[in-house]
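**Student:** Sharing a sequence plus its predicted fold:
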Amino acid sequence: MSKEKTPTDPAAHAERVRSIALSRSAAAQSSLAASWARSMRTYGLEPDARKVEARLGQAELRERRDALGRILATSAPVMDRLHASLGLAGCSVFLSDTKGVVVDHRTPDGDEEAFRAAGLYEGWVWSEAVQGTNGIGTCIAEERAVTIFRDQHFKDSNTVMSCMGAPVFDEHGSLAAVLDVSSCREDLTQPFATLIAQTVMDAARQIEADHFQTAFANRRIIRGDGDGQRGTVLLAVDGDDLVVGATRMARHVYGLTEEAFQSPRPAGDVFGDSEHRGVGLDSAERRELKRAIARANGNMTAVAQMLGISRATLYRRMDRHGLTRG
């Protein structure tokens, strides 16, 4: 990486941000410009305003951490792995709630002072409403992964950092947290930041998948089409083969609304293969017979006991459905 970096001129940065933020055409063409416009027009912020300390007390921070519950516990080992792989490059790992409050972090010893000076630390608030465009707040506002590289930040006081944030969604498909990796080092290049951003997205998906499986620990978890490519595509299925849960991306892929879980549908219907498997009582009975035979490893006496019928009845029903006795 090149270590030569021209410092951001505060006056020039503020002028550029104001010009673009107040241009309606720019906001329509660029998501970054749209975030700058929100920062000025919606939240009334100024890019060159003096830095305001926005930090929660310990009691309120504990409440925020408690509210995250399982997500906080699930994210810890993933954050540890991220810190182990990126810490030597001067990167810190942060987890925030949906209000932009940093509730957990991993920071290299040599970079802790720089992050404290920047105000990116546990208990600090990094919503767009407080800090303007940044990796955590803009990720929350847009519910998508974002990279805010140095002078792409709204406030000139935040241009010392590069921030890569990714959303973490809960088992209901709602935004639950933001995983962020940030660096205060001047030698971080944009290509390297892009690689880090992909790593952060993968880590956020891992947290989401781990959390979903924990939330539905007593259900069967099925991976859907495109899992890991476009996002975490997981579905939870109960003992009656009904889909009782789905991740945000699975809901999008299979067109599942919240109403779909109030009146659960069979997995075959959700996956769109019911016409191949057949529907109705006969098809259901045939499937249950095949499952029982498989579970009993072909032992017909055990199959009959499992189904609570006699062997003669079992054979009649097998013959009816064209199932061999071998």
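**Tutor:** Arrived safely.
**Student:** Only C-alpha atoms from now on, for both contacts and neighbour counts.
**Tutor:** Noted.
**Student:** Helices of the stretch 101-250 of the chain, residue ranges please.
**Tutor:** Secondary structure of the stretch 101-250 of the chain, counting by DSSP state H, counting those that start in this stretch: helices at 112-118, 128-131, 137-142, 190-215, 248-254.
**Student:** Below is an additional structure, to be compared with the one above:
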Amino acid sequence: MQADIDHIQEIEAMSQRAAFRGARSVRDPIVVESWLRCLEKHGLDPAARSEAYIVPDSALRFHRQRSEDLISIARSGIDGLYKLVAGQNYVLLLSDSAGVTVEYLGEAAQKDALRKSGLYLGAEWSEARAGTCALGACIESGEPLIIHQSDHFDVSHGALSCTAAPIYDTSGALTAVLDVSLLSSPMPRASQFLALNLVRQAARRIEMANIMAESRRDWVLRLAGSPDFLDVDPEAALSLDSGGRVIGMTNGAARLMARSLGLDWREGARLIGRHVSEVFDLGLETLEGLTRQRDARDRFIETRDGYRLFAHAIEPQRSFVPRIARARHIPAELRDLAGDDPGMTQLLEQAAALANGQMPLLIDGESGAGKSTLARAIHAIGRRGPCITVACETIDEDESAILFGREDKRHFEPGWIDAAEGGTLILDNLEDLPPRLQARLVSLLTEHSYRPVGATRERRSTARIIVTTAADLADLAARNSLRRDLLHRVSGTRLSLPALRQRRDILGLADKLFAQAFGTAVRFDATAVAALANHDWTGNLHALTSLATTLAATIRQTGDSAEAITLTDKDFPPHLRAQGGDHTPNAQVILARLLDEAGWNVSAVARQLGVDRSTIHRQILRYGLSRA
């Protein structure tokens, strides 16, 4: 009992942050950070004992269905890890990004004790619910870690020892956590270091299996610090499109890229789309020299910041089925938002999978990237009720009733939440909502209830909440522009829209937007294609739409309106004009477009670009282009 009191007092001392920072602590810093989140972000009471929470069967089915592909890929790694620790009373848990256990391996004789402790299928170990624990702290920090006995926030978990490692998807997002736990363990924390290495290795191998499964039609560059393990157990991997741009990565590769580029490895969207030559002293044309045709010791490369590695390049499996064929699983409402961009295809597949759910969604991206359009498309395929969009910057702090409604004994005046009943409420630029209104919004996101101004009782709501922001989430939290508890509630399911300059389907989007503006098909010659493909588009889709509308209003259309209009770069404003050719950032996009328009007449394309036919043939081979 005294040990519990001492533990509670130690945690409470952490809340006195100024005093604590000046003192030394025996706790691992990652444990201290988690305790502080539990106190300040999640509002947990260290003196309260919480029973393990097992989600209802219907919710568990949802979480398992959402993780079905991951579970299938991870199966071999999970079974292999459990064999290593079997007989030592370890329990193996695989959770999704919400902290819900979607796979579980444990001794049948311990079933009742494991379920009572929460080391069981369907248990939720998010930090907000369970306090400091390996699964929850791993989701929050993104790092492998040990939470041993009294490291736990809740004293009821004090006997447990839990060790976890994150699993990232190929876009750089944390998608799952692998955990091995003990109901009781030796007192020294160091006793779990072996378990930490085992789960870290298993998570890395699961990520490797995942990127290989997703990248059968792409180049894969596998990396290791030693040539002896390069072909059997690589440390990291990148998948590359036919132009040499990164379209997928393991977490080890993300950290490697980020260090070389001077970026944060957690910002996967800033790493995807980078050309391999930006990270390594390596060109696309040299990949073939890194295949197994050469000895592993001779497959030596170096990062731009001087880090030496051995590489194994795996050629794509040749197929006449285009990679974008996966888009057949995307409803038309979402499919219309993108062309043949792999990153957008993956994002829209995720949006389609989430469209019919009830959980809040966060859509972030630069201004003009299409966040509100994506939110309305998700509503169109997932809900039957109204779709209400609210610009948060238009609501003042004393105007709660606009959003929450107003009620007295005889009258109820509905607000936007009530107006969206049965449908979707889109909150644009959530960070601009006044702090007092942000606080009132938390219960709507967590309990699906809200209290109108002047009301004494909560009202239930079935509206699906989608929020958007153009701001950096970490910056919002640091500046306290967005309440941490609110940010935690909305960021669990996040869709990050790429900037237009990062997309490979800009020419397809231009076709659509210009046709809408001109009222007829619009063609672009080689100079116009180069200008569109290589512009930075700081205003994103808004800027492209504005250009189309402006040109439609200023260019006089001649001839039959049914005939296509042809634009050159001379029709564009001066800042948009660019030169095409092999040296441009989007040369692959430009060449593919010109070949399609010319019916793959190589001579005609060569004349357009002012180069030799052999140059076009070399570029076709380099980019892996093929006639549809």
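**Tutor:** Good, I have the coordinates. Given the structure is predicted, the values throughout are model-derived calculations rather than measurements.
**Student:** follow-up on the earlier one: with mean neighbour count added, can I get the helices of the stretch 101-250 of structure 1 in a markdown table?
**Tutor:** Formatted as a markdown table, the helices of the stretch 101-250 of structure 1 follow (neighbours: other C-alpha atoms under 10 Å):
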| stretch | mean neighbour count |
| --- | --- |
| helix 112-118 | 14 |
| helix 128-131 | 22 |
| helix 137-142 | 24 |
| helix 190-215 | 19 |
| helix 248-254 | 19 |
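**Student:** Aligned to residue 426 of structure 2, what sits in structure 1?
**Tutor:** Counting by TM-score structural alignment, residue 426 of structure 2 lines up with no residue in structure 1.
**Student:** what about residue 14 of structure 1, which helix or strand?
**Tutor:** Per DSSP states H and E, residue 14 of structure 1 falls inside helix 10-21.
**Student:** Relative to the whole chain's centre, how far out is the very next helix or strand once past that helix?
**Tutor:** Following helix 10-21 of structure 1 in sequence order, the next helix or strand is helix 24-29 (DSSP H and E). Computed by C-alpha atoms, centre = their mean, to the nearest Å, the chain-centroid distance of helix 24-29 of structure 1 equals 28 Å.
**Student:** after helix 24-29 of structure 1, next one along is what?
**Tutor:** helix 31-37.
**Student:** Can you tell me which helices and strands that next one packs against?
**Tutor:** Judged by 3 or more C-alpha pairs under 8 Å, 6 or more residues apart in numbering; DSSP states H and E, helix 31-37 of structure 1 is in contact with helix 10-21, helix 24-29.
**Student:** Pretty sure residue 351 of structure 2 sits against residue 379.
**Tutor:** No. If you go by C-alpha atoms under 8 Å, residue 351 of structure 2 and residue 379 don't touch, sitting 10.3 Å apart.
**Student:** Apart from its chain neighbours, what residue comes closest to the spatially most central residue of structure 2?
**Tutor:** For structure 2, the residue nearest the mean C-alpha position is residue 173 (4.1 Å; C-alpha atoms, centre = their mean). Excluding its sequence neighbours, the residue lying closest to residue 173 of structure 2 (C-alpha to C-alpha, 6 or more residues apart in numbering) is residue 268, at 6.8 Å.
**Student:** Let me see the contact set for the one you found.
**Tutor:** By C-alpha atoms under 8 Å, 6 or more residues apart in numbering, the residues touching residue 268 of structure 2 are 171-173, 254.
**Student:** for residue 30 of structure 2, same thing?
**Tutor:** By C-alpha under 8 Å, 6+ apart, the contact set of residue 30 of structure 2 is 141, 145.
**Student:** Could you report the distance from it to residue 109 of structure 2?
**Tutor:** In this view, residue 30 of structure 2 and residue 109 of structure 2 are 33 Å apart by C-alpha to C-alpha, to the nearest Å.
**Student:** ok so, going back, in CSV, list the contacts of residue 268 of structure 2 along with distance to residue 435 of structure 2.
**Tutor:** Below are these laid out as CSV (distance: C-alpha to C-alpha, whole Å):
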residue, distance to residue 435 of structure 2
171, 32
172, 31
173, 28
254, 35
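**Student:** which among those gets closest to residue 440 of structure 2?
**Tutor:** Residue 440 of structure 2 has its nearest neighbour among those in residue 173, at 29.2 Å by C-alpha to C-alpha.
**Student:** ok so, going back, what's the mean deviation for the helix holding residue 14 of structure 1 versus structure 2?
**Tutor:** Compared with structure 2 after fitting, helix 10-21 of structure 1 deviates on average by 2.0 Å (mean C-alpha distance after the TM-score superposition for structure 1).
**Student:** Touching that helix from outside, list them.
**Tutor:** For helix 10-21 of structure 1, contacts defined as C-alpha under 8 Å, 6+ apart pick out 26-27, 33-34, 36-38, 40, 46-48, 151, 154-156.
**Student:** circling back to that earlier point, would you mind finding the most buried of the helices and strands packed on helix 31-37 of structure 1?
**Tutor:** Greatest average neighbour count among those goes to helix 10-21 (a mean of 17), per mean count of other C-alpha atoms under 10 Å.
**Student:** May I ask which two of the contacts of residue 268 of structure 2 are separated the most?
**Tutor:** Pairwise distances across those peak at 10.4 Å for 173 and 254 (criterion: C-alpha to C-alpha).
**Student:** Excluding residues flanking it in the chain, which one is nearest residue 615 of structure 2?
**Tutor:** Leaving aside its chain neighbours, residue 615 of structure 2 sits nearest to residue 606 (7.9 Å; criterion: C-alpha to C-alpha, 6+ apart).
**Student:** The one you found contacts residue 613, correct?
**Tutor:** Yes. Using C-alpha under 8 Å, residue 606 of structure 2 is in contact with residue 613, at 5.5 Å.
**Student:** quick one, which of those two is more surrounded?
**Tutor:** Per other C-alpha atoms under 10 Å, whichever of residue 606 of structure 2 and residue 613 has more neighbours is residue 606, with 19 against 14.
**Student:** After alignment, which residue of structure 1 pairs with that one?
**Tutor:** Aligned partner of residue 606 of structure 2 by TM-score structural alignment: none.
**Student:** quick one: secondary structure of residue 606 of structure 2?
**Tutor:** What DSSP: H, G, I helix; E, B strand; the rest coil gives for residue 606 of structure 2 is helix.
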